[in-house]
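J.: Okay, sequence plus prediction incoming.
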Amino acid sequence: MKQDKEKDYSERVQRAAQLLAEADGILITAGAGMGVDSGLPDYRNKEGFWRAYPAIQKMNLAFEEVADPKWFKQHPRLAWGFYGHRLNLVRRTTPHAGFVRLLAMSQRPKRGVFVLTSNLDGQFQTAGFDPQRIEECHGSLHFLQCTRPCSEQVWCADEIHMAISSETLQAIGPLPICPRCGALARPNILLFNDKSWVDERSKQQGECLWQWLEEMMLDKARLAIIEIGAGTALPVIRRRSEFYAKVHHANMIRINPHDHHVRKARHVSLPLTGMTALEAIWQAWYKLTQTV
């Protein structure tokens, strides 16, 4: 039985490597699980979330409650304490080795790659992926917007350096403001119950992805989709992966230690973490491409 499972696993990895090696273009779709191997907290898990933010545990607040735009109005120092801490965290986090392997495999397709991610951390850009080939469908912590908002303007957060109280998670010192109207600024990310998110940047990224996919389809280029760490709690990435696979008749590789099941036999399911799966696929891919 164990040998059968190992053989099945090996065949799946080999199939995934072959799909990536033969593709004319690769669409990488990534959810929260992609960042966990880099050491970023699992915000969907209450225990993991509270372990990372004991001050929020004392208030008995779940992630969904904290990630609400109302906090920027009702308690701006707590809101910026939480998001300022997240921004500081992602800035000092190094993308895990799976990003390196994925970037290496992305150099082969003649149509290149495009990344679709719901993650806010900017790890794909940090790892070396082309920023012009990334759609961040929920925005990015590395950009700011007005809380009102007074315009569609967003701006880079590079100049923002937040000091945070370790006991209360309160932001210390001046809070970021909108350069246009002087109102409080906030991260340019989609929050829960959010009617104020400025989505212009994300829309422009999405248009670039649509154009890339359209050109692939018109030229009958072979598309491979590799989905990493996209769960079912908020299945935005999973649904888009499945939609593109259907419309473009593409094969999909789904990597997830828990929610790894696929609906079509032609797709590949790998019940592994992103870093583990990408290392195994790269090893098979490297051997395969060296003989071609």
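T.: Here it is on my side, so go on. Residues are numbered from 1 along each chain as shown.

J.: contacts and neighbour counts: CA atoms only from here.
T.: Fine.

J.: distance between stretch 104-119 and the chain's centre?
T.: Offset of stretch 104-119 from its chain centre (C-alpha atoms, centre = their mean, to the nearest Å): 13 Å.

J.: and if you look at stretch 2-9?
T.: Using C-alpha atoms, centre = their mean, the offset of stretch 2-9 from its chain centre is 31 Å.

J.: Use this one as the comparison:
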Amino acid sequence: MEKGQTKKLAELIKSSSHTVILTGAGMSTESGVPDFRSKEGWWKEIDPRTVASVEALEDNYPLFREFYSTRLKALQTVQPHEGHKIIAKWEKNGLVQCVATQNVDGLHQKAGSIAVKELHGSIRKIRCNQCGNEAAKEQFITGESCNACRGKLRPSVVLFGELLPQIAWQSAFQHIQKADLVIVIGTSLEVYPVSELPAMTNGKTVLINKDPVWTAHHFFLTIEGNAKEVLHAVDELV
């Protein structure tokens, strides 16, 4: 991370009238949330198709519930880091108009962000897969059925084989279309269709990521580094 790069990003933020931030797993790993594709990630030991799919929900519900219950319990002690709080502060100060995220952990909201579009849903919201009735997290963890129809409970996340939530997707898409600046943080941009979003703006695009990304050459500015450190450095200049 070079000081010149952070200064350039700070100037872009100050001059932008409509800024969108798009975050991925790398935003949450610094709070202790495992990602999915790194050597230490969730998918190192688990085939996602066996636990995070429509088929698992329907055909192997005990395994499905065990996987998501473990994730929910792990999130109980997780807190937003400084980077999350900086983004929330920028939004409060009118510097950010939309936060679109691939993460399902709710850390942006916990940090104070309001204009959050959860593109892959939320693990903290539990509903019935059959009738859509909302339920308490504890009901899912303890293996209870839906109070209304006795159907299977599940987190409101996008499983393999499901479509993205259209309201969140359309809202994020509209914000990105009119953005002067789109800042992508902590994602390898390998998951379709979210990977297409940065190309849908006529504004400047910036990538902040710990590891090199093969599409980095498409961005106006690329900063290699941890999300928390980069955002802290930029915040001091905004």
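T.: Received it, and whenever you're ready, just let me know what you need. No experiment lies behind these values; they were computed from the predicted model shown.

J.: Distance check, residue 194 of the second structure against residue 100 of the second structure.
T.: Per C-alpha to C-alpha, to the nearest Å, residue 194 of the second structure is found 10 Å from residue 100 of the second structure.

J.: I figured residue 187 of the second structure hits residue 25, correct?
T.: Yes. Using C-alpha atoms under 8 Å, residue 187 of the second structure makes contact with residue 25 at a distance of 6.1 Å.

J.: Which of the three states applies to residue 239 of the first structure?
T.: helix (DSSP: H, G, I helix; E, B strand; the rest coil).

J.: how about residue 194 of the second structure, what's its match in the first structure?
T.: Aligning on TM-score structural alignment places residue 194 of the second structure opposite residue 237 in the first structure.

J.: Excluding residues flanking it in the chain, which one is nearest its match?
T.: residue 230 (6.1 Å; C-alpha to C-alpha, 6 or more residues apart in numbering).

J.: residues contacting that neighbour?
T.: For residue 230 of the first structure, the contact set (C-alpha atoms under 8 Å, 6 or more residues apart in numbering) comprises 29, 30, 31, 32, 33, 34, 237, 238, 256, 259.

J.: So what does the first one match up with in the second structure?
T.: Using TM-score structural alignment, the partner of residue 29 of the first structure in the second structure is residue 22.

J.: any idea which helix or strand carries its match?
T.: strand 19-23 (DSSP states H and E).

J.: superposed on the first structure, where does that strand end up, distance-wise?
T.: After superposition onto the first structure, strand 19-23 of the second structure sits on average 0.8 Å from its aligned residues (mean C-alpha distance after the TM-score superposition for the first structure).

J.: Which elements pack onto the following helix or strand past that strand?
T.: Downstream of strand 19-23 of the second structure, the next assigned helix or strand under DSSP H and E is helix 25-28. In terms of contacts (3 or more C-alpha pairs under 8 Å, 6 or more residues apart in numbering; DSSP states H and E), helix 25-28 of the second structure is packed against helix 227-235.

J.: mind redoing it with 10 Å?
T.: helix 82-92, helix 107-111, strand 181-185, strand 204-209, helix 227-235 (3 or more C-alpha pairs under 10 Å, 6 or more residues apart in numbering; DSSP states H and E).

J.: Which stretch of the first structure lines up against the last one?
T.: Matched against the first structure by TM-score structural alignment, helix 227-235 of the second structure falls on residues 274-282.

J.: How about the fourth one?
T.: Structural correspondence for strand 204-209 of the second structure: residues 251-256 of the first structure, per TM-score structural alignment.

J.: who touches both of residue 187 and residue 25 of the second structure?
T.: Counting by C-alpha atoms under 10 Å, 6 or more residues apart in numbering, the contacts common to residue 187 of the second structure and residue 25 are 35, 101, 102.

J.: which residue packs closest to the aligned partner of residue 118 of the second structure in the first structure, ignoring adjacent ones?
T.: Under the alignment (TM-score structural alignment), residue 118 of the second structure maps onto residue 136 of the first structure. Spatially, and ignoring its direct neighbours in sequence, residue 136 of the first structure is nearest to residue 117 (5.2 Å; C-alpha to C-alpha, 6+ apart).

J.: ditto for residue 228 of the second structure
T.: Closest to residue 228 of the second structure by C-alpha to C-alpha, 6+ apart is residue 83, at 4.4 Å.

J.: residues in contact with the top strand by length along the second structure?
T.: The single longest strand within the second structure, with elements called by DSSP state E, is strand 121-128. Residues outside strand 121-128 of the second structure that contact it (C-alpha under 10 Å, 6+ apart) are 68-69, 71-72, 75, 101-106, 132-141, 145-159, 164-165, 168.

J.: and that strand, how far from the first structure on average?
T.: Once fitted to the first structure, strand 121-128 of the second structure is off its aligned match by 1.7 Å on average (mean C-alpha distance after the TM-score superposition for the first structure).

J.: Could you check how far that strand is from the centre of its chain?
T.: With C-alpha atoms, centre = their mean, you get 14 Å for strand 121-128 of the second structure.

J.: Who are the packing partners of the next helix or strand after it?
T.: Per DSSP H and E, strand 121-128 of the second structure leads on to strand 134-135 as the next helix or strand towards the C-terminus. For strand 134-135 of the second structure, the packing partners by 3+ C-alpha pairs under 10 Å, 6+ apart come out as strand 121-128, strand 153-157.

J.: The shortest one corresponds to what range in the first structure?
T.: Equivalent residues of strand 153-157 of the second structure are located at 185-189 in the first structure, counting by TM-score structural alignment.

J.: mean deviation of that stretch from the second structure?
T.: Mean for stretch 185-189 of the first structure is 1.3 Å (mean C-alpha distance after the TM-score superposition for the first structure).

J.: How about stretch 78-85 of the first structure?
T.: Counting by mean C-alpha distance after the TM-score superposition for the first structure, stretch 78-85 of the first structure comes out at 1.2 Å.

J.: For the helix or strand containing residue 243 of the first structure, buried residues please.
T.: Taking DSSP H and E as the criterion, residue 243 of the first structure maps to helix 236-247. Buried residues in helix 236-247 of the first structure, counting neighbours by 16 or more other C-alpha atoms under 10 Å, are found at 236, 237, 238, 241, 242, 244, 245.

J.: related to what we said a few turns ago, tell me which strands and helices the strand holding residue 22 of the second structure is in contact with?
T.: By 3+ C-alpha pairs under 10 Å, 6+ apart, strand 19-23 of the second structure packs against helix 82-92, strand 98-101, strand 116-118, helix 166-177, strand 181-185, strand 204-209.
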